[in-house]
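> sequence unavailable; structure follows:
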């Protein structure tokens, strides 16, 4: 995987092994219609080592999608892990275990899978959407996003438009979207003209939510 990557000065424990912090300091933002977002900056320390491993070892793939009368490239690289095999770095298994222990979801809502997205630079993005394929279309559920690499904006808005919170995520930051968030709100990672390095988001989801 050839992506220009300069180690960050924001990750204070670059010389130590990756480690997860305490989730009790997570801050919750209550949204409308029973939706909420939890935010824990710097949950994963030593995240530069994780970024290096994921850039090198994940079998990244490019995808295309139909837009009107032509196929266009999806502006990011992707990989999906079903949970049946270990994740590409052991700290991701630890993160999934810690999230399930903290949020104590019932069996249908336990975090199992992980979708990885690589934003190579500021031109890579994801448009406004909700994770509404499967149970997320009709039921409350949770999606947890752990970010490593350069900071990028995760923006939220009510479904259909309006104002909402924005989070600058990278360097081991965590957000968890819960309640009705996937049904009643949308989220996006907009493009940026600023010079930024690669960012990888690891999205932990229950089975049947995409």
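Okay, I see it. These figures come from a predicted structure and were not determined experimentally. Numbers count the residues shown, from 1 in each chain.
> contacts and neighbour counts: CA atoms only from here.
OK.
> quick one: the residue nearest the centre of the chain and residue 4, what's the gap?
Within the chain, the residue whose C-alpha comes closest to the C-alpha centroid is residue 145; the distance, by CA atoms, centre = their mean, is 3.0 Å. Residue 145 sits 23 Å away from residue 4, going by CA to CA, to the nearest Å.
> over to residue 55?
In this structure, residue 55 lies at 10 Å from residue 4, with CA to CA as the measure.
> more crowded one of these two?
Each of residue 55 and residue 4 has its neighbours counted (other CA atoms under 10 Å); residue 55 has more, 19 against 10.
> residues contacting residue 174?
When contacts are counted by CA atoms under 8 Å, 6 or more residues apart in numbering, residue 174 is found next to 38-43, 144-147.
> redo that, cut-off 7 Å
Applying CA atoms under 7 Å, 6 or more residues apart in numbering, one finds that residue 174 lies in contact with 39-41, 43, 145-147.
> comparison target, given below:
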């Protein structure tokens, strides 16, 4: 399905055989209007092996959406796991538990869902948006994203306009968007004209946020 080049750092890490999250000690970047992002590079040990497993076991599906007067293909593959759905790998359960524990005081509730997106190459993308379906449109919340596979650019910009901020995420990197970020900022994964390997984005959200 995809042509993936693993990271030598991931393969040679520290001799660990397990796949899963490491210590959660993120660095926070304050944005504006009460928005912030937390960053933890290489949070997931064995991220490349996890990528290869998820490619095979997740029931990826293509979607089509109405765009003005025509229906178009969504430029990525998707899979969503609701609150009652078992996740496709035990390491995802552990990530969700660690994130819920770490952000319990700020968030006040656990992360309960997981949405997965597969960006097969540089032609796959997601346009500028905020996760504003549900409570994200009116309340501060958090969305935690773990990236496995080849790095891709995640851009953030104020919803009212302005310069964008770029983070290249892959090989187990974690970014958490919090505070007012979903209401006052937008994010996107742009198309790339350069040769680009595949990436899986794993998005953990609390109840009622999409």
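Arrived safely. Bear in mind that the values here come from a model prediction, so they are computed numbers and not experimental data.
> TM value for the aligned chains?
Remark: TM-score between the superposed chains equals 0.94 [TM-score structural alignment, normalised by the length of the first structure]; 208 aligned residues with a CA RMSD of 1.6 Å.
> tell me where the first structure has helices.
Counting by DSSP state H, residue ranges of the helices within the first structure are 47-57, 90-103, 181-184.
> would CSV of those helices with distance to residue 167 of the first structure be doable?
Shown next, in CSV, are the helices of the first structure (distance: least, CA to CA, whole Å):
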stretch, distance to residue 167 of the first structure
helix 47-57, 18
helix 90-103, 19
helix 181-184, 15
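> residue 20 of the first structure is nearest to which of the ones you listed?
The closest of the helices of the first structure to residue 20 of the first structure is helix 90-103. By CA to CA, the value is 7.2 Å.
> hang on, the earlier thing: any idea which of the helices of the first structure is most buried?
Among those, the stretch with the highest mean neighbour count (mean count of other CA atoms under 10 Å) is helix 181-184, at a mean of 25.
> what range does that helix cover in the second structure?
On the second structure, the counterpart of helix 181-184 of the first structure by TM-score structural alignment is residues 181-184.
> mean shift between the matching stretch and the first structure?
On the superposed models, the aligned residues of the first structure are on average 0.3 Å from stretch 181-184 of the second structure, with distances taken as mean CA distance after the TM-score superposition for the first structure.
> distance from that stretch to the middle of the chain?
Its chain's average C-alpha position is 16 Å from that of stretch 181-184 of the second structure, according to CA atoms, centre = their mean, to the nearest Å.
> check stretch 86-96 of the second structure too.
Averaging C-alpha coordinates over stretch 86-96 of the second structure and over its chain gives two centres that are 14 Å apart (CA atoms, centre = their mean).
> what does that stretch contact?
Identification of contacts with stretch 86-96 of the second structure by CA under 7 Å, 6+ apart yields 19-21, 57-58, 81, 111, 204.
> pull out the buried members of these.
Buried by 16 or more other CA atoms under 10 Å: 19-21, 111, 204, out of the contacts of stretch 86-96 of the second structure.
> of all these, which two lie farthest apart?
Using CA to CA, those span at most 20.1 Å, a distance reached by 19 and 111.
> how about stretch 125-137 of the first structure: buried residues?
Buried residues in stretch 125-137 of the first structure, counted by 16+ other CA under 10 Å: 125-126, 128-132, 135-137.
> please apply the same query to stretch 68-78 of the first structure.
Neighbour-count burial for stretch 68-78 of the first structure, with 16+ other CA under 10 Å as criterion, is recorded at 75-78.
> next step: those residues restricted to strands.
Counting by DSSP state E, the part of the buried residues of stretch 68-78 of the first structure found in strands is 77-78.
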